[in-house]
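Visitor: model this:
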Amino acid sequence: MFNPPLLPGMPDFHDSVEYLRHHRNLSRESTAQKAGFSSSYLNQLIGQRKTPGTAVFDKLVEFFGLDLDPCRHLEDLLQPSGSLESTDELRRRLVNHGVQAHLDWLDQREILGAYTDPLQTVLLANQVLHRMMPGLADCDYNIIRWMLTPIARDRVYGWHGELLDLVRHL
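Guide: From the prediction side, this is the model:
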């Protein structure tokens, strides 16, 4: 059974390479040798968080047999994080675009409606959502934080699976 190492923090390129290496039950030395570069370079890559050149990146992708999606994921992990607009700014934009009228229309039909940011913070929502998620304001309107509350556990059918899906998506 594969038992990957527990790596601290958010995953990044270096942790992902380490994960893939462990998944194959290989040492750093044998991974580097089989991928076609030196073990000291792999140690720098993982241990010192060095950014690989294109040739080494391509060798790792080929060695690990990664198809398009995992390869793109590794490429994305090498890019610096983008900054997110503040929730206040995103809310202002939604108000300026007049989306409340659409939320009101959904409310009249008892259809849940909300606009969220990438971190699952509710920017604007209709009354149906607020009835379905009491206490959301106490969680700074963050759905993930709300899902960790006892009320969410009681109200959400299949709570555990829904929580896992939200975390995966995040």
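Visitor: rest of the way, CA atoms for contacts and neighbours
Guide: OK.
Visitor: how many neighbours does the residue nearest to Glu62 when sequence neighbours are not counted have?
Guide: Spatial nearest neighbour of Glu62, chain neighbours left out: Ala35 (7.8 Å); criterion: C-alpha to C-alpha, 6 or more residues apart in numbering. Ala35 is flanked by 20 other residues according to other C-alpha atoms under 10 Å.
Visitor: how much space separates Ala35 from Ser83?
Guide: For Ala35, the distance to Ser83 (C-alpha to C-alpha, to the nearest Å) stands at 34 Å.
Visitor: to compare against the first, here's the next sequence to fold:
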Amino acid sequence: MRENPGTGASAEPHRLLRRQQARVPTLPEYLKQVRVQQKPKLSRRNAESKTGVSEHYIRDIETGQRQPSAHTIEQLIAGYQLIPPQARHVRELLAPPIDLTPTETLHSQVHRSQGLLDHMSILEDRGVLAAYVDPLLNVLLLNKHMLRAYPRLDEVGNVAPWIFGPYSRGVLTDRANEADQVVALLKAVMGRHRNAPQTTHLLSRLRPNNDFNRIWTTRTRIAYGRETTDYLRWRDQITGERFAASIYSTDVEVPDVVLYLAFHKRDNDIRGDT
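Guide: Reported below is the predicted structural model:
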């Protein structure tokens, strides 16, 4: 199924959008991005004084002509004052990429695991929103509560295109936050699994969306999880009620499979707690 592209950057010239297409994360590109997005913006000469790495060496790293050492990477992390998720991302981009189990294999393993199926049934009986996904947020199995909160997610097959596509409009009440969250998460995961075919395939699905490209190419945020107080907020499409949920994720018995749980209550109740 093809999702309609977003409209947030539709007024930008087509030529500009072509130059700012989302690409698989690389160490040279990310290091350049964090340098130029420093406040104030750092030239390579000023970056040399902050990091202790020569201007010419920084240029060669950013253009892919030299592979930095681990020591140099630590100098850049300290000089650019990267926060822990960004620093981890840089280190993972320096390390060799990690393979990722094909989505079809994971789907089969989840549906053959009686333990995982039984656990999903228990969560459904308890009214907990739950889904098994792979690290790239490809949906492997979800319960009826999650499907009610994310209408037609089973058809779209991945959380990210669902968020940036038409089905999330009128459902997510803080869609901008969810878009920012999913991009930060995907950057981390795609950096780790940058050679996986699933990474290339998902980016090809998301790239036609102008909003996705804008966030991907202009922000350096990286996420390896989500604060439980950063609530997912949505409107029930049947009753019109607004809900909010704390999101939890945990690994399960099948490698490369993650269980996502959402413990929800009425949004007004949560806002009243804060």
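Visitor: any idea how far Ala125 of the first structure is from the residue nearest to Glu62 of the first structure?
Guide: Taking C-alpha to C-alpha, one finds Ala35 of the first structure at 50 Å from Ala125 of the first structure.
Visitor: do the same with Gly158 of the first structure
Guide: Gly158 of the first structure is 23 Å from Ala125 of the first structure, by C-alpha to C-alpha.
Visitor: what of Trp105 of the first structure?
Guide: The gap separating Trp105 of the first structure from Ala125 of the first structure is 12 Å, by C-alpha to C-alpha.
Visitor: which one's more surrounded, these two?
Guide: For Trp105 of the first structure versus Ala125, the count of surrounding residues by other C-alpha under 10 Å is larger for Ala125: 20 against 14.
Visitor: shared neighbours of Trp105 and Ala125 of the first structure, which are they?
Guide: Common neighbours of Trp105 of the first structure and Ala125, counting by C-alpha atoms under 8 Å, 6 or more residues apart in numbering, are absent.
Visitor: residues of stretch 104-120 of the first structure that come out buried?
Guide: Neighbour counts using 16 or more other C-alpha atoms under 10 Å place 104, 106-107, 112-117, 120 of stretch 104-120 of the first structure among the buried residues.
Visitor: likewise for stretch 25-34 of the second structure?
Guide: Neighbour count says stretch 25-34 of the second structure has 25-28, 30-34 buried, by 16+ other C-alpha under 10 Å.
Visitor: can you flag which of the residues you listed belong to helices?
Guide: 27-28, 30-34 (DSSP state H).
Visitor: now the strands: where do they sit in the first structure?
Guide: Ranges of strands in the first structure, per DSSP state E, are 114-116, 122-125.
Visitor: I'd like the ones you listed as CSV, with distance to Leu170 of the first structure appended.
Guide: Formatted as CSV, the strands of the first structure follow (distance: least, C-alpha to C-alpha, whole Å):
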stretch, distance to Leu170 of the first structure
strand 114-116, 12
strand 122-125, 14
